[in-house]
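> Have a look at this fold, sequence not included:
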């Protein structure tokens, strides 16, 4: 019997180490700046710079992998990530840190691309679901381990940076030692942005909103927890619990998604998220257990919007366009994740930490208004719809598109970059 953990241990272990370092680093930066009295806007700007680096990193990663190959490009970028982290310990300047976060986003996108393209090429089509599930477990488990490391060492000195550097340096080892055949070079393909905007506008709006929410969460949730009176260990536990909640909700949501109207399910998710965020607005002071409970519920709903919208979009796009669709959705998500931390940081700086969840309710309200079954014409709905729901991690590159088991035949030439212009359209999802 095929077991992805046995077949791809090096790739999964490298992913786990990389995400552990990234999760620890993101939370540490937010708490460190809060302790130093930096404005919440600048904390959000650091996260926005990281996501902007991810968005811009696709083109850089494609060229680097094409020039020197997968292993060398991964080694170079993991080394650059390690150096970037250690520079934070030498230079305590916010402007420099913003530039470093952008660089971190660029190099980590290359690392995502290497691992995901490798998994894609060497996973057979009937194995793709298990391979993708294994990859998702490695991503989420790595993020949770990162929070656990900060809870283990809650002092906001330079030692957490050393732990991050150790994680980034250690993820080199499994890929450098693997004996698996290297994947083929990547070839870029065009992406028709106007086509997808006309075909699946409600999905794109949902994905963009999910980017606003998740980008803001990773950047400002530690700040929210800290300014709500939690210490470093409690703040990292709060963030980790929310991530675990999103992970746990993926499969029950998938079961519902395969049986209920997905447009109605997105709207219901948005209604529940809007309400679940209300206790966290800061109107009342919640005891620590109740704060964790409210964060858990909101995390369940927040992290499930992206996979639900992806499933909804796949129901209305032909199989041969699904790799491009996934790349389009991830790009849209990345743009939202660039903007989300900036908006949340500015709002929290002026109106207090609870404003983070006020914005969460506001974003959910936008989905309630925009995503409605009466806007769904059904004109382009596939005969096979609804397709099987697939749980999706939020920390991936466009290369992960081809791991999606809903794509029956995956070419080796992957969609990496696709500049195009967005035009107006009238077709609805």
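Here it is on my side, so go on. Remember, predicted model here, so these are calculated numbers, not experimental data.

> Only C-alpha atoms from now on, for both contacts and neighbour counts.
OK.

> Pretty sure residue 356 sits against residue 343.
No - Residue 356 is beyond contact range of residue 343, at 9.1 Å (criterion: C-alpha atoms under 8 Å).

> More neighbours: which of those two?
Set residue 356 next to residue 343 and count neighbours by other C-alpha atoms under 10 Å: residue 356 wins out with 29 against 19.

> what about the more buried one, which SS state?
Of the three states, residue 356 takes helix under DSSP: H, G, I helix; E, B strand; the rest coil.

> got the residue ranges for the strands in the stretch 301-429 of the chain?
Applying DSSP state E, counting those that start in this stretch to the stretch 301-429 of the chain gives no strands.

> which residues in it form helices?
Along the stretch 301-429 of the chain, counting by DSSP state H, counting those that start in this stretch, helices occupy 305-314, 322-351, 355-370.

> wait, which of those helices is closest to residue 288?
When the helices of the stretch 301-429 of the chain are compared by C-alpha to C-alpha, helix 355-370 sits nearest residue 288, at 16.6 Å.

> If we go by neighbour counts, what in the closest one is buried?
Using 16 or more other C-alpha atoms under 10 Å as the test for burial, helix 355-370 gives 355-368.

> With stretch 265-285 instead?
Within stretch 265-285, judged by 16+ other C-alpha under 10 Å, the buried ones are 265-274, 276-282.

> now stretch 21-36
21-34.

> Likewise for stretch 68-86?
Result for stretch 68-86 [16+ other C-alpha under 10 Å]: buried residues 69-71, 73-86.

> what residues does that stretch touch?
Applying C-alpha atoms under 8 Å, 6 or more residues apart in numbering, the contact partners of stretch 68-86 are 64-65, 100, 103-104, 107-108, 110-111, 114, 161-162, 164-166, 168-169, 171-172, 175-176, 182-183, 185.

> wait, doesn't residue 99 sit right on residue 49?
Yes - Residue 99 is in contact with residue 49 according to C-alpha under 8 Å; the separation is 7.4 Å.

> Which of these two has more residues huddled nearby?
Neighbour count, other C-alpha under 10 Å: between residue 99 and residue 49, residue 49 has more, with 26 against 15.

> Could you check how many residues crowd around residue 134?
So residue 134, with other C-alpha under 10 Å, has 17 neighbours.

> Sorry, slip of the keys, the one I care about is residue 137.
Residue 137, neighbours per other C-alpha under 10 Å, totals 17.

> what about versus this one:
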């Protein structure tokens, strides 16, 4: 991480200087327009146009970068910003300044996109969150310190405009002197604003409103401050307090939003901010400046947090593959709000005075809080543990999508070396020569040789297996690296390549297959297959490894992505491949999979039965449906102390049934929450095993009644004596197993009652539903049973 940040120092320096200039411009423009006698409505209109430029820049910036590359786009746009602010120093005309604000907004959007793409390329999946945090800190620091330059000269002259232009031009220097050429821009599919609204109404509305209140507050603060005598250095402190609040409050807000329902946190924050908004003009009229500064810092901090909270709320409802596309719509919503904010607030200020800035913002926040509460009423809250983490972001930079650690990470592919490009060109016309070239380069430079071999393997017509053998002869000590590189570019040949490796280095096949399986999920079944074919003694090791990998991935699946999660199916498929290679370890493999991924218990059990249990003799399981009254009588006879087992039950004690029961017992032990579902699946596959499965399940899940000599620890009331809590589970077990194997209903019921004698009445009711007369007879019989079984 330290190395990554050090390499990004030139970019951070350019970013800091750029935001110093923007921090000065953001305060200078409204102050100067006020000094020139422009009305508040005009000031708000000119300031709103900045976000028009930001929106246009967000749309066209990637096109420009593709055409001219990162450094040239950054240098050109920042230089154009400098020209724009210098032009503003020549003429004090609202139309001209409005046009220049559009240009500055456009240029800033392009500059931010160039910087963020560069940061994304320099980051890994593990470091991009920290890089984003450092980037946000640099941006807010630049804005904070930049507005203090207002005190070096009078805003009535041109000095501050010139100084702003100097800062913008200086921002280009560290960037252009960097040796990094910048990354390639990738295409991103977009999601319409309407489609995003259907998925997350609150996310879209909150993002739109955050643009309104953010742009209104931070752009018009100098206008409000002037009306209450907050000018010169006090103005710098005042705006600085607002920016500092925007930075500091993200930490406690992020902490709270990750530990409580995010919508509740947002609603409470909006109410707090509204209270602060109402208090600021009152405190300002009383000239209690420290309280005005504090109230402004609080409300501006909460306003700044509304944007990242909006993003998190939307991300909670989106699939990870949709996040980057959705961010375009979120930026659009924020930019629309940014255009509306200063203009609408300035109208209110024009009619009702400058204090209306905070009153209008408070009203908007209360309306948003009401919408939040409405969404809480109509949509169930997502469990806190399933919420996306809050990520600190500055609302002034709305395009940091690729750096967001919550979005799907796409590893940047490095550019091919000149040797690799040459080898690819040769391979297209003379494959044999390209293979020889790869061999020669590998012998001279193994690392470069691996890159060349992987590049050549992508060319149509290349005999990849022959290339693989040649590389093994040339650099045998690098063959594992060669295997990974070639499989990555030609995954459809993974099985053949790893099989070759297994022939050469059988002791390495398990580790390589495991690593490739982790990196390429679609190849896991093939890798498991080849691993156990060449190292059958490693079945348990391979099963445990893949089970752990699947469990980690399943745990990391977001709620919105669960429909596409195939972890359970993959667990069953991989287990099947493993136990086919080592049937004697089949049950151990099944247990290892289910132990790591309990949700896969049913599928693994079904796959196990299909692969390892012979079909049950139909005559044994279909000896005829028992008379329901006979089943009830059997239960009563059992409770009176007689051993009652049907002939069918004793005849079904085959080896297959014992294997089935052992499967149920062991899987139920590692996945108790899935036990009943798994037992039903087993009985559906082997109906004749129903009684033994019921007996095993009941014995595991329910404690037998104490002996007569045992004294109850506590007294229970009559209602508890009539229906203890265990009865519901016992009845469910009987009902579901009886439905799965109707012919075994009597035996299932007797097995459960044997383990839980007190449940007899409920069990009778369960298996006699729909036959009121018989049910009445059973209940009457059970009511007259002895108090304790003999």
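Happy to help now that I have it. Quick caveat, the model's predicted, so the values are computed rather than measured.

> picking that back up, any idea which of the buried residues of helix 355-370 of the first structure is closest to residue 321 of the first structure?
Sorting these by how near they are to residue 321 of the first structure, with C-alpha to C-alpha, puts residue 367 at the top with 25.4 Å.

> I figured the closest one hits residue 207, correct?
No - using C-alpha under 8 Å as the test, residue 367 of the first structure is too far from residue 207 to be in contact (10.2 Å).

> tell me the contacts of residue 26 of the second structure?
Residue 26 of the second structure neighbours (C-alpha under 8 Å, 6+ apart): 147, 219.

> Might you specify the subset of the buried residues of stretch 21-36 of the first structure located within helices?
21-34 (DSSP state H).

> Can you lay out the residues you listed as a markdown table showing distance to residue 378 of the first structure?
Shown next, in a markdown table, are these (distance: C-alpha to C-alpha, whole Å):
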| residue | distance to residue 378 of the first structure |
| --- | --- |
| 21 | 44 |
| 22 | 41 |
| 23 | 40 |
| 24 | 44 |
| 25 | 44 |
| 26 | 41 |
| 27 | 42 |
| 28 | 46 |
| 29 | 45 |
| 30 | 44 |
| 31 | 47 |
| 32 | 49 |
| 33 | 48 |
| 34 | 48 |
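
> how about the nearest residue to residue 138 of the first structure, chain neighbours excluded?
The shortest distance from residue 138 of the first structure to any non-neighbouring residue, by C-alpha to C-alpha, 6 or more residues apart in numbering, is to residue 16 (5.0 Å).

> how many other residues sit next to the one you found?
26.

> Could you pull out the buried residues of stretch 233-243 of the second structure?
235-243.

> What of stretch 502-521 of the second structure?
Applying 16+ other C-alpha under 10 Å to stretch 502-521 of the second structure flags 502, 508-510, 512-518 as buried.

> Of those, which is the nearest to residue 400 of the second structure?
Using C-alpha to C-alpha, residue 518 comes nearest to residue 400 of the second structure of those, at 28.9 Å.

> what helix or strand is the closest one on?
Here residue 518 of the second structure sits within helix 509-519, counting by DSSP states H and E.

> Contacts only, for residue 455 of the second structure.
By C-alpha under 8 Å, 6+ apart, residue 455 of the second structure lies in contact with 420-421, 423-424.

> Including distance to residue 661 of the second structure and secondary structure, could those residues go into JSON lines?
Formatted as JSON lines, the contacts of residue 455 of the second structure follow (distance: C-alpha to C-alpha, whole Å; DSSP: H, G, I helix; E, B strand; the rest coil):
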{"residue": "420", "distance to residue 661 of the second structure": "59", "secondary structure": "helix"}
{"residue": "421", "distance to residue 661 of the second structure": "61", "secondary structure": "helix"}
{"residue": "423", "distance to residue 661 of the second structure": "60", "secondary structure": "helix"}
{"residue": "424", "distance to residue 661 of the second structure": "59", "secondary structure": "helix"}
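
> Going through those residues, which ones are buried?
420, 423-424.

> Going by distance to residue 231 of the second structure, which of those wins?
Using C-alpha to C-alpha, those come closest to residue 231 of the second structure at residue 420, 62.8 Å.

> Look up how far residue 575 of the second structure lies from the nearest residue in space to that closest one that is not next to it in sequence.
In this structure, residue 420 of the second structure finds its nearest non-sequential neighbour in residue 452, 4.6 Å apart by C-alpha to C-alpha, 6+ apart. Separation of residue 452 of the second structure from residue 575 of the second structure (C-alpha to C-alpha, to the nearest Å): 37 Å.

> same check, this time on residue 201 of the second structure
As for residue 201 of the second structure, its distance to residue 575 of the second structure is 42 Å (criterion: C-alpha to C-alpha).

> For the two, indicate the residue with more neighbours.
It is residue 575, of residue 201 of the second structure and residue 575, that has more neighbours when counted by other C-alpha under 10 Å, with 31 against 19.

> so that one makes contact with residue 592?
No - using C-alpha under 8 Å, residue 575 of the second structure makes no contact with residue 592, being 9.0 Å away.

> what residues do these two have in common as contacts?
What both residue 575 of the second structure and residue 592 touch, as defined by C-alpha under 8 Å, 6+ apart, is the set residue 543.

> what residues are up against residue 127 of the first structure?
residue 2.

> again, 7 Å this time
Under the criterion of C-alpha atoms under 7 Å, 6 or more residues apart in numbering, residue 127 of the first structure has no neighbours.

> go on, residue 359 of the first structure?
Contacts of residue 359 of the first structure by C-alpha under 7 Å, 6+ apart: none found.

> separation between it and residue 345 of the first structure?
Taking C-alpha to C-alpha as the measure, residue 359 of the first structure falls 11 Å from residue 345 of the first structure.
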